[in-house]
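Enquirer: When you get a sec, could you give me coordinates for this:
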Amino acid sequence: MTEDNKNFVLFAVVAALILFGWPLIQNRFFPTANPPVTKIEGGETEVVQGKAAATADAPGAIRDRNLVIGESPRVKIDTPTLQGSINLKGARIDDLVLKNYKDTIAKDSAPVRLLSPAGTTDAYFAAFGWRDDGLAPPAADTVWTASSPVLAPGKPVTLTAANAKGQRFQIELSVDKDYMFTVKQTVANGGQAPVPVATYGLVNRAGVSKDPDSWTIHTGPMSVANGSANYSPNFKDVDAAPQKFTTTGGWLGFTDKYWLTALLPDQARSFDGQFRAGNAKTYQADYTAAPQLLPPGRQITQTARFFAGAKEVKLLDRYTDKEGATKLDYAIDWGWFRLVEKPIFYYLDWLFRMIGNFGVAIILLTFTIRALVFPIAQRQYASMAHMRAIQPKMKAIQERYKDDKPRQQQEIMALYKSEKVNPLAGCLPTLLQIPIFYALYKVLMLTIEMRHQPFVAWIKDLSAPDPLTPLNLFGLLNFTPPHFLAIGVIPIILGISMYFQFKLNPTPMDETQKQVFALMPWVLMFVMAPFAVGLQVYWITSNIITIIQQRLLYARHPALLEAPAK
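Expert: Next comes the predicted model:
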């Protein structure tokens, strides 16, 4: 077997490993896009309906939510963004839907439900109280008295209860127009002796997050403590042992891809936080504030906040920068390229607000990025032309010193220096594209502003894969292709655009390189197919710009198209 054939066989093996092994790597490090919001059946686009979580392994009977909500007195919650109620039995915030977000793209879709009472499907609730250490706070089944039947922005509600020792308890709840509750807990000591007062707050949920937790995108337990965001513990860690910490300033709660519940104790006082697991796959985040001694005849108020809603980027930034919520913006797991990702998000969001179509905004973002790197691309092509011109000299050195590799490298470096050529200059634009591409991937995967954003025709969600595949004749054939073979129309266009881009590149002198470049577009087509359509739109646009740019720069550097001298 010749050396070229060996190289080609090696490349074919590597390509197969990429094609069939990539799904395993991707699921661990780069989760695929959101599940498709549509499917093609009988040639028609159909909305994919959401499915309720399985509850067969839950203890006891899961009861109807409306029935459970109707069993106890409640205070209605009504804001521009939230709707639900507070359970006066136990003073729990356990009924909450997000008005501005729907489960599916269907017009009659129900709004996203975040919180549900205990004993119902996907139970998820928050509660606030006092530790029972020398104090006799209201029990979990105490029915509190409410000062008003409705909690709304600018209309707080005070819950009151008392005990036989002369101690009176109040929880004043207020809510802003977005997703932040303020909780003021007051104890009045009408007894004869001082009592220690230590408030607590908790968030309890049944089951783990439906969104996968991965190396690049964290879902599950999360906290900010001692100035740092902690994405490390997951549900399995909490199953193994409680996760505890002590901090002044910070928060803790549960994060999904798009939704967040977060307890924010007084940011100026120390508190102990922990995550722990309960029976039947229930999980709890809770904190206890440092105790304060309350003398007879006095009262004390301790204030906390509770965030329950969508992880909107600008909103989390506002709470962090202007309202003292320590690093609440870190609830979005931007990762390593945070400094690149957030400006890209804000620019992309601005384009979207101006134009009204998120796909067009991605295209304009691509033009902007390529315009910024165009001067570097000019240098790249000049460097490539110069490198091509010195190829005969390099070949001569390689032949002359083929048995002396150190001397060969020394002479080649001397040639680069004398000819004033930098062999790495051609790689710089590609290297610059890597953090930009990764940043766009994170923006599409993480930010709720991009959720369910349509583009054109059958593309109803740019953060999901392309649902239209010719392998089943666009749904006319009654079968679903395997995931790694379900190549949509957009990935096919991506492969074609890469093919023509590679065709415009200077023909490599090495036969193995020719074979690699011939196969690479189609391998990458399969690799990219499960990713968000928005990423593929970015790449296709970038390829088209590159093709135009190559024609312009080849005209400026015709040596690139000439056969290398011998």
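
Enquirer: can we go C-alpha only for contacts and neighbour counts from here?
Expert: Will do.

Enquirer: mind listing what the residue positioned nearest the centre of the chain touches?
Expert: Residue closest to the mean C-alpha point of the chain, counted by C-alpha atoms, centre = their mean, is Leu446 at 2.5 Å. The contact partners of Leu446, by C-alpha atoms under 8 Å, 6 or more residues apart in numbering, come to Ile217, Lys257, Tyr258, Ile332, Asp333, Trp334.

Enquirer: pretty sure the first one is in a strand, no?
Expert: By that I understand Ile217. No - Ile217: not assigned to a strand; according to DSSP: H, G, I helix; E, B strand; the rest coil it is coil.

Enquirer: What is the neighbour count of the nearest residue to it once chain neighbours are set aside?
Expert: Closest residue to Ile217 apart from its sequence neighbours, by C-alpha to C-alpha, 6 or more residues apart in numbering: Asp333 at 6.1 Å. For Asp333, the neighbour count with other C-alpha atoms under 10 Å is 19.

Enquirer: To compare with the earlier structure, here is another sequence to fold:
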Amino acid sequence: MDKKTLLWVIAFSASLFAVNLYFDYRNQESRELWIKQHQAEINKKIELTKEEISLDKPAGTLNTSLLYEDDALQKPLFKSVSSKGSFLVFREKDARLPEKAFVKIEGKTVPLSLKNNALGEGQLGLYSRDENPLLKIGNLPDFGRYNILFVFPKNKGEDFSTTSASIIDGKLEFPLAKLKNYAASVEKLEALKKDGIPFELLDKPGIALIQVNGSYLPLGLLAAGKEHLQLFKNDPKIDTLIEKVKEKVALTDEEGEKFFVLENKTLQLVFSNRGGSVAEINLPFESESNQESVVKITEFDKEMVSDHPYNARFPAHAFFTPGEKSEGPFVEKEANQIGGYYPLIRRDLIEAGKRKSLQVPPQFYSCNFVSEFPELSTQIYKATYFDKEKIVFEASDGRRRVVKTYTLNESSAPYCFDLQIKIEGEAKGIWLTSGVPEAELISGAPAPALKYRMTKAGTPEVNKIDLPTETSTFSHVNPDWISNSNAFFGIIMDPLTEVDPGFRVSYVDGTIVPSRLVEIGEEFERFKAKDLPGYQTYLPLNSKGGTMNFRFFAGPYSTPILKAVDLAYSDPTTGYNPDYISCQAYHGWFAFISEPFAKFLFFLMNIFYNLTGSWGLSIILLTVALRVMLYPLNAWSTNSMMKMQEIGPKVQAIQQKYKNDQKKAQIEIMNLYRESGANPLSGCLPLLIQMPFLIGMFDLLKSSFQLRGASFIPGWIDNLTSPDVLFSWKTPLPLIGNEFHLLPIILGVIMFIQPRIASPLPKDPALWTEQQRQQRAMSSMMAVLFTWMFYNFPSGLNIYWISSMLLGMVQQWWMTRKKNKSDLVVVDSGSKKKTK
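Expert: Below you'll find the predicted structure:
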């Protein structure tokens, strides 16, 4: 290779890099502009109109009960309002309040202790079924939006009146029309200001109940003459409520969370009545009885079953299956299936011993609703229809009625299910969730990817989304679909009917929604929850409500699977194709290198796999094929290196002759290189030639699902996309952890030996030139560096690099031997000519 050719290759590569960098910069600018525009919108002051804050008849469970003086229920005292087992009592002037009262609950007479409760005349008191003193006050949450119901006693304690309100970011908002019954006079309503309510206008104290899952729980007290809501703080149940409100998570309902299961050959969907959502998406492993699944078991799956079986149950909790009738009753079953599935989205972590179990908050379930009302994601739905292929959930509150219909049957495309949403009522500002994919490790680190497909001027394009550090909304994009993946698996949300424009992505703290990997080596914190964050994507609903249809792909990003799904949903008459296969598009600075090389390498690997049936052997044969194709370049490089060795003594002689004139020495040495046809850069060229293929192979191992879980040498190389494990131990060591990876050690040894065989130096180091010393030191440093770099790299990448180096050594040995024979023939023929 001459200088012109080499310079052309370098210039061409640099220009491609510059073009890729330019377009990546342009895309980054566009994304930042979208984020700034959204941020400006959400920073605007929210101005509530009467229509927005006016609520219809309050939803939920709110009962009026009679209190009695004796357990025979013959002497009624007065009425109280109750919710969730708590009772609000108002003491009128001169009203007698005994130490103990009785109330009838669900047909049973229950005592209500009023002992030690100094309830003054004209005061409100909150009592529970247990003995409690009067509740103390706390602080109002300063974030989020919550539906509040205020209860006010009427005159003479005969009954209670209610009015609806909202807490928005810590500020109490009343519908003005609702205050007429509670103001001292109609004229004083004119004094009400838009930015607040003078609470002294209320002639009675009131108690605030917060809406949770269609019911109301006691929250605080609104006293006459006070300008702030005061929260109750010493009831353990209410303390728990307040803390979970601060975490934007509501308390569970009295029935508890229920789970329902639909399953086919490629998907196990576990539905929750909380949000009518999908709490688990489990993918069955490939087996002799299930050839439709392509998911292979890995070392993490085996370890979870052997060491953490309580987190390897599928489903994770007791669940219901269809009964004889689709309307119910349904059959309840215990969670006793251990192993057999891969959890696509993060699930509850059930801990044994002293460690605390963690429950995934419902807003991180898949197919749930989230909005500025946190309680929306925890709303309780009722399963109204449930058979082997379909389940229907229904729920309603004061704002909307929702029907969610999930369909999963054997004829569905692999790893796909359908969701139909019907909303009657308010649908504005509601987002549909994807769920948080489990963490998958590539070279010892997670590799999440967020992408979306959109069509501009009839041309589709797939864009990668920078991983957010909080929540980012792209309000000016109309995505065809949005993808949320962990490299090998992912969830594609595809709206099939009209929805509002835009989408949203958010960072999910690994301590709030932890990965199952934190269980692996937990005693030594091998994987820390904070180092394994997740990401969730959201699609907006149609703010007009009505019927909306969505398709979900939830499975492996495998080329054959994605092609099969695209084929199943394609329509030749209209030209429609979901194009899910494009979620495998390459992105990044080196995409112009990695994409063509990775596709070419995978094409060759597929050919060899069809011949051998082994992906490990395919990598080795791929390396052989590349060496054959690149033989001319490698041969040129090897010949140049051998010429450099031949002229080495002449170079040393020139350096010695002109040791006092370095400039002259350099000129003479360059003339010598030119005359002999040697190239001092020839030693670096083989590495430069290999780099595009190395980058391509690295991306190939990150994106080729077929290699995940593929075994080469059982017991040693069990997964080509993760490091080999010769043996392991419990206590982790610095840099190497608790596993010994042999392949990178072999790689380092070969790199250390290779230059010593290729360019042997005199046995006496005193005869080495300075340049030779530097080259020898550099080669040793490279061997150590590559060993460290490749230690946590996938075993498939190590096999490729080791095979390439060994073949290079064989090629050099063969060329050196060939050259030596040629030189011997020349010498012999020359001797014969002389004798003649």
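
Enquirer: my guess is the residue nearest to Ile217 of structure 1 meets Trp215, correct?
Expert: No - if you go by C-alpha atoms under 8 Å, Asp333 of structure 1 and Trp215 don't touch, sitting 10.4 Å apart.

Enquirer: measure the residue of structure 1 most remote from its centre to Thr45 of structure 1 for me?
Expert: The outermost residue of structure 1 relative to its centre, with distances by C-alpha atoms, centre = their mean, is Arg400 at 54.6 Å. Using C-alpha to C-alpha, to the nearest Å, one gets 64 Å for the distance from Arg400 of structure 1 to Thr45 of structure 1.

Enquirer: cool, Thr219 of structure 1 as well?
Expert: 31 Å.

Enquirer: what do you get for Gly359 of structure 1?
Expert: 19 Å.

Enquirer: ok but Thr721 of structure 2 is inside a helix, no?
Expert: No - with three-state DSSP as the criterion, Thr721 of structure 2 is located in coil rather than a helix.

Enquirer: check which helix or strand covers Lys314 of structure 1.
Expert: Assigned by DSSP states H and E, Lys314 of structure 1 belongs to helix 313-322.

Enquirer: Wasn't Ala133 of structure 1 part of a strand?
Expert: Ala isn't right for residue 133 of structure 1; it's Asp. No - using three-state DSSP, the secondary structure at Asp133 of structure 1 is coil, not a strand.

Enquirer: So in structure 1, which helix runs the longest?
Expert: helix 3-29 (DSSP state H).

Enquirer: which bit of structure 2 covers that helix?
Expert: Aligned by TM-score structural alignment, helix 3-29 of structure 1 falls on no residue of structure 2.

Enquirer: Distance check, Asn610 of structure 2 against Ile581 of structure 2.
Expert: Distance from Asn610 of structure 2 to Ile581 of structure 2, by C-alpha to C-alpha: 22 Å.

Enquirer: Which one's more surrounded, those two?
Expert: Taking other C-alpha under 10 Å, Asn610 of structure 2 and Ile581 do not tie; Ile581 has more neighbours (17 against 11).

Enquirer: residue contacts, the more buried one?
Expert: Ile581 of structure 2 touches Thr559, Leu562, Lys563, Asp566, counting by C-alpha under 8 Å, 6+ apart.

Enquirer: which among those gets closest to Val403 of structure 2?
Expert: Asp566 (28.3 Å; C-alpha to C-alpha).

Enquirer: Enumerate every residue touching the closest one.
Expert: Asn577, Pro578, Asp579, Tyr580, Ile581.
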